[in-house]
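Student: have a look at this prediction, sequence included:
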Amino acid sequence: MTRDAARTPVIPGFFPDPSVCRVGDGYYLVNSSFEYAPGIPIHHSRDLRTWTQLGNVLTRESQFPPGGSAASRGIYAPTIRHRDGMFFVVGTNVERGGEQFVVTAIDPAGPWSDPIVFPGLGGIDPDLAWDDDGRCFLTYCALDEALRPEHGSLPVIAQVRVDLARGIRLEDPRVIWRGTGLAHPEGPHLYRRGEWWYLLTAEGGTERGHAVCVARSRAIDGPFEAAPANPIFSRRSTGFPVQNTGHADLVERPDGSWAMVYLGVRPRGFTPGFHVLGRETFLARVAWVDDWPVVHTDDVLPTRPDTAFTDDFATADPHPRWVSPHGALPGPHPAGGLALGSHEFAVRVRDLRWRFEARVDVSAAVALRVRLDEQHWYEIALEAGAAEVRARIGPLEASVGSASATGDVVTLLVEAVDATHDGPDDLRFGVLDADSERWIAALDGRYLSTEVAGGFTGRTLALRALRPTPARVVSVRYVPLGDE
């Protein structure tokens, strides 16, 4: 099957707000992580098409305390840049008044420094750029009322010169761009190409009206003029299978050509269309016409991203794909495997159709949850030799089926399969034990979608103990179903 970049994410699943930089012949990409810790996943690629997760940027409590964020808050829209042998990631912790912070590393796999915090810059989506004199500029989406009194509730793009060595700002922030007229100008990135500085932004909001816009100036601090063809990229008001496209970042390849990473979603089902994986990372190529970027999405991707995995916790530490929305990751169990606590031990769902298996002790009190947030989840819970399927949608919670489980080890099952109604999929739950594999209940997947729950994240698969005594998980297996 031919895969084109317009329809196929290069990093599928909940990996939004991509930012990329190149060092030599390697590319490094970071994404928003919101409430999940460790925070800010970082990937590496040699070709922009095939990506491998190196780890996470925020791995210590001194960088991002676990359990400190509500759903779809926490860490927003980081930018990654490289200069003079050092990697820089600048991001926003919205739980701390929208403060902007910078962490650094020589090795992108870590360790990363503790944050350099720049207070008094209320906003989101920061960017770092250096001018020809080596001065560092932090450009961000400002939410401070003092910077936008005549602009109503719309944010503006602001800029401030900073000293990263001393961790201070050198001036008051100033507005450099108010957008092209669409809603919510945000996600700024600055680039130098030839005699021009380019300011790339997201506009229209991160839903169906999302778009990529660009402006340029002879100076890093403006004044900026808008491209005559803005927005330079959007899928709004189309029937294209990938929607909400925007929040992009540009990178120059070694041969002088340019590429763009951006976020998009894959809604499915009847109107309004339901996306369940969150916002994913896509790739486009960029041509330059009259010194303006023109976006093309006709590249052919060589293979489907390899999302299948098996993790045997009896023999290896957790892969960096594992995160938690509320607490530290679990440690080893005395009997082998992982000792689950009450905090959810989670991994992002990567595909539209998939199967997940978790092998656990039959004596354990443990749950396998498909989670969008605290108010929207389905789970299968094993306790006292019985498996029960439960659902929560907003304030409503109910049991929807149960079955006995036999044997010493039980495999909890969940699959995302084709929808039987008008939703994006059905989620069915079951067990594999000494007797057989059998399904207990199937639930409409639309209620675990962003269109129902709101927010900015995607589904995760989470394991947790139901009692204070740690529960042992032996291994897990995730496989995609079908060919997307």
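Tutor: That came in fine, so what should we check first? Numbering: from 1, shown residues only.
Student: for the rest of this, base every contact and every neighbour count on C-alpha atoms.
Tutor: Fine.
Student: which parts of stretch 184-199 count as buried, going by neighbours?
Tutor: Buried residues in stretch 184-199, counting neighbours by 16 or more other Cα atoms under 10 Å, are found at 184-192, 196-199.
Student: between these, which is closest to P293?
Tutor: Checking those against P293 with Cα to Cα, the nearest one is Y198 at 9.4 Å.
Student: mind listing what the closest one touches?
Tutor: 189-192, 214-217 (Cα atoms under 8 Å, 6 or more residues apart in numbering).
Student: one more pass at 6 Å, please.
Tutor: 190-191, 215-216 (Cα atoms under 6 Å, 6 or more residues apart in numbering).
Student: tally of neighbours for the closest residue to P18 other than its chain neighbours?
Tutor: Nearest non-adjacent residue to P18, counting by Cα to Cα, 6 or more residues apart in numbering: N31, 4.8 Å away. Number of residues near N31 (other Cα atoms under 10 Å) recorded here: 28.
Student: same list (the buried residues of stretch 184-199) but as JSON lines, adding secondary structure and distance to A416.
Tutor: Shown next, in JSON lines, are those (DSSP: H, G, I helix; E, B strand; the rest coil; distance: Cα to Cα, whole Å):
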{"residue": "H184", "secondary structure": "coil", "distance to A416": "34"}
{"residue": "P185", "secondary structure": "coil", "distance to A416": "36"}
{"residue": "E186", "secondary structure": "strand", "distance to A416": "34"}
{"residue": "G187", "secondary structure": "strand", "distance to A416": "33"}
{"residue": "P188", "secondary structure": "strand", "distance to A416": "36"}
{"residue": "H189", "secondary structure": "strand", "distance to A416": "37"}
{"residue": "L190", "secondary structure": "strand", "distance to A416": "40"}
{"residue": "Y191", "secondary structure": "strand", "distance to A416": "41"}
{"residue": "R192", "secondary structure": "strand", "distance to A416": "45"}
{"residue": "W196", "secondary structure": "strand", "distance to A416": "48"}
{"residue": "W197", "secondary structure": "strand", "distance to A416": "46"}
{"residue": "Y198", "secondary structure": "strand", "distance to A416": "42"}
{"residue": "L199", "secondary structure": "strand", "distance to A416": "40"}
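Student: here comes the other one, which I'd like you to weigh against the first:
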Amino acid sequence: MVSQPQQPPTALVDLPNPLIPGFNPDPSCVLVDGTYYTVTSSFEYLPALPVYRSTDFVTWEHIGNVAPREEQVQLSEAPANAGVWAPTIRYHEGLFHVIVTVTASPRGCVVFTAADPTGPWSEGISLDGILGIDPDLAWDEHGTAYVTFSGLHLDGVQVVSNRGILQAKVDLTSGKVLEEPRELWSGTGLVAPEAPHVYRRDGQWYLLIAEGGTGYGHAVSIARGPSIEGPFEGAPHNPILSASGTDRAVQCTGHADLVRGPNGGDLLVLLGTRTAGRTSPLGRETYVTTVEWADGWPHVAPVPHNPRTEPLDEYFAFTDPTALADPGWLSVRRAPESVASPEKLPGRLTLRAESGGIGAFHPDFVGRRQRHVTSVVETRIAPADGRGGLGIRLEEESTIALVAERTPAGNKVRVTARAALPTLVSTWSTEVAGDEVVLRISTEAPSPGRAPWLPSGDTVRLDVVDAAGAETRLAEFDGRFWSVETSVPFTGRITGMFAEEGSVHFADFRYHGEAGT
């Protein structure tokens, strides 16, 4: 239940935007005992469903993940951009609940529960009969549980039918759907009504949805009615939020959730994208904007771009055997600890090529979200008897990589820079003396003086540093083709380490994100 604001809304100037940067789409947020918890989508990556915590809506800590194990979500055959879609987090009678659809998986619509959002979470119970995506979970005045969802019925990733916004009573203990899903209000007629959330306030029920598709036509609309079951009447000023047709710095704004802010006013958390040039390399991120109420309807402020003014530096030395315990590590369709081991060579993280390199369906890859347009990522690698390196992954066919391997003579390391797109691969190579090298991938936002109508993206640079500190630049190119507009619609850049032949050993991993980007 969202209460009537008693104080002025939180000023947008006080809130960073993006709120949670990098690949963090489809946010849902709940306030419990003065603390905020937000979950976002994770698609084909494990651990799934990151959980973020804040007490002031400014500083957010990644405290864990709802589904760290593959058996909880069964992603082994889910294609890129399928998998764990659009969760909702809610709190009821002492338990946190996260409901989500896992597409292209036997799990379907799943509800996970935990007494503590840091975990552990339950194995999850599947709700048979919820054939759709973007489920919301709410309880009426009598404690009856309702799932409201988009009736986009998929067979794997193929569309079977789309019935708009649907709702049904459910039994969360047995996993049974207690009635045939009914049709609710499905928006203003824009394409793809989805992402429903229902709330009760001041004797009315409100149904918030997204429509217009998750791209540049994305929008947020709302309706209200006397009961959780409706009937619902749309707001006269729908859509209440959209960046479509504007030149705002934050585009694709939609898929929103409503929560009371720290100052008592309501806030809308939502997804959006920001461009580097004319493309969005970081994917869909979590944003926030303010809400004011008039005549029983919410009026939403446009979403500003207000990046954090401090840089971010992370360093992981693999002399520490717990370095992979940080919840921000990701692997594709497998848990990071099943891909990388800190025990095979003391003081090093070892990746062994078992399924393939960064471009494989099950890559031997461990990485982290890129959260800044201007960034630097480094790792020190000893290729030993193998081949591997440092790379950026968007999906199997859209990768950027620095690949290190020993030369046949054994006294040098050959490093190959590789830029891969569907049907196109370019490479550049060099050789440096020694047993190990530092690989570096840096990205830089376009110059602000560049004409905005010219196609461009961020600049990507691929460098190698030898044992004496000498640097060699292997490649520099426009990163626009590794973005959500041209490569993947739903996820974003993940940067990390991989093996593609034999065993390779990594000494450390360093990330720097530039302030204001």
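Tutor: Arrived safely. Bear in mind that the values here come from a model prediction, so they are computed numbers and not experimental data.
Student: report the TM-score for the pair.
Tutor: Remark: TM-score between the superposed chains equals 0.92 [TM-score structural alignment, normalised by the length of the first structure]; 472 aligned residues with a Cα RMSD of 2.3 Å.
Student: A211 of the first structure and R235 touch, don't they?
Tutor: No - using Cα atoms under 6 Å, A211 of the first structure is not in contact with R235; the gap is 7.5 Å.
Student: quick one: which of the two has more around it?
Tutor: Between A211 of the first structure and R235, A211 has the larger neighbour count (other Cα under 10 Å), namely 29 against 18.
Student: which residue lines up with that one in the second structure?
Tutor: Using TM-score structural alignment, the partner of A211 of the first structure in the second structure is A219.
Student: and if you look at A287 of the first structure?
Tutor: Using TM-score structural alignment, A287 of the first structure lines up with E292 in the second structure.
Student: what do you get for G24 of the first structure?
Tutor: In the second structure, G24 of the first structure lands on D33 (TM-score structural alignment).
Student: any idea how far G143 of the second structure is from that match?
Tutor: Here D33 of the second structure is placed at a distance of 20 Å from G143 of the second structure (Cα to Cα, to the nearest Å).
Student: more neighbours: the two, which one.
Tutor: Ranked by neighbour count (other Cα under 10 Å), D33 of the second structure and G143 place G143 first, with 10 against 6.
Student: tell me the counterpart of the more buried one in the first structure.
Tutor: Alignment note (TM-score structural alignment): G143 of the second structure maps to G134 of the first structure.
Student: and the residue nearest to P18 of the first structure, what is it in contact with?
Tutor: N31 of the first structure touches 15-18, 40-41, counting by Cα under 6 Å, 6+ apart.
Student: on that earlier part again, of the contacts of Y198 of the first structure, closest to V57 of the first structure?
Tutor: For these, the nearest to V57 of the first structure is L190 (22.2 Å; Cα to Cα).
Student: tell me where the stretch 51-200 of the second structure has strands.
Tutor: 61-67, 83-92, 95-103, 108-114, 125-126, 133-139, 145-155, 158-171, 176-177, 182-183, 194-201 (DSSP state E, counting those that start in this stretch).
Student: now tabulate those in TSV and tack on distance to D435 of the second structure.
Tutor: Putting those into TSV (distance: least, Cα to Cα, whole Å) gives the following:
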stretch	distance to D435 of the second structure
strand 61-67	36
strand 83-92	40
strand 95-103	44
strand 108-114	47
strand 125-126	50
strand 133-139	50
strand 145-155	49
strand 158-171	48
strand 176-177	59
strand 182-183	64
strand 194-201	52
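Student: out of those, nearest to P307 of the second structure?
Tutor: Taking Cα to Cα, strand 61-67 is the member of the strands of the stretch 51-200 of the second structure nearest to P307 of the second structure, at 16.7 Å.
Student: in the closest one, which residues are buried?
Tutor: For strand 61-67 of the second structure, the neighbour count (16+ other Cα under 10 Å) marks 62-67 as buried.
Student: which one of these is nearest P16 of the second structure?
Tutor: Distances from P16 of the second structure to those, taken by Cα to Cα, are shortest for H62, at 16.3 Å.
Student: you'd agree the closest one is up against Y52?
Tutor: Yes - counting by Cα under 6 Å, Y52 is a contact partner of H62 of the second structure at 4.4 Å.
Student: which residues in the stretch 301-450 of the first structure form strands?
Tutor: All strands of the stretch 301-450 of the first structure, identified by DSSP E, counting those that start in this stretch, fall at 309-312, 331-332, 338-340, 345-348, 354-361, 366-373, 376-383, 386-393, 396-404, 409-417, 426-432, 437-444.
Student: and the fourth one, what's buried?
Tutor: The one in question is strand 345-348 of the first structure. For strand 345-348 of the first structure, burial by neighbour count (16+ other Cα under 10 Å) applies to 345-348.
Student: okay if I get these as CSV plus distance to P231 of the first structure?
Tutor: Output for those, formatted as CSV (distance: Cα to Cα, whole Å):
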residue, distance to P231 of the first structure
F345, 40
A346, 37
V347, 35
R348, 31
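Student: now which residue in the first structure aligns to E378 of the second structure?
Tutor: So E378 of the second structure corresponds to E357, using TM-score structural alignment.
Student: picking that back up, farthest-separated two in the buried residues of strand 61-67 of the second structure?
Tutor: Maximum pairwise distance among the buried residues of strand 61-67 of the second structure (Cα to Cα): 13.9 Å, between H62 and A67.
Student: and for these two, which residues touch both?
Tutor: Counting by Cα under 6 Å, 6+ apart, nothing touches both H62 of the second structure and A67.
Student: give me every residue that touches the residue lying closest to Y37 of the second structure once chain neighbours are set aside.
Tutor: Sequence neighbours aside, R53 is the residue nearest to Y37 of the second structure in space, at 4.7 Å (criterion: Cα to Cα, 6+ apart). Neighbouring residues of R53 of the second structure by Cα under 6 Å, 6+ apart: 36-37, 60-61.
Student: and those, which are buried?
Tutor: So, by 16+ other Cα under 10 Å, the buried ones in the contacts of R53 of the second structure are 36-37, 60.
Student: closest one to I494 of the second structure out of those, please.
Tutor: Among those, and counting by Cα to Cα, the member closest to I494 of the second structure is W60, at 19.7 Å.
Student: residue in the first structure paired with that closest one?
Tutor: Under the alignment by TM-score structural alignment, W60 of the second structure pairs with W51 in the first structure.
Student: what's the neighbour count on the closest residue to its match other than its chain neighbours?
Tutor: Among residues not flanking W51 of the first structure along the chain, S45 sits closest, at 4.8 Å (Cα to Cα, 6+ apart). S45 of the first structure is flanked by 17 other residues according to other Cα under 10 Å.
Student: again with D317 of the first structure
Tutor: D317 of the first structure: 13 neighbours (other Cα under 10 Å).
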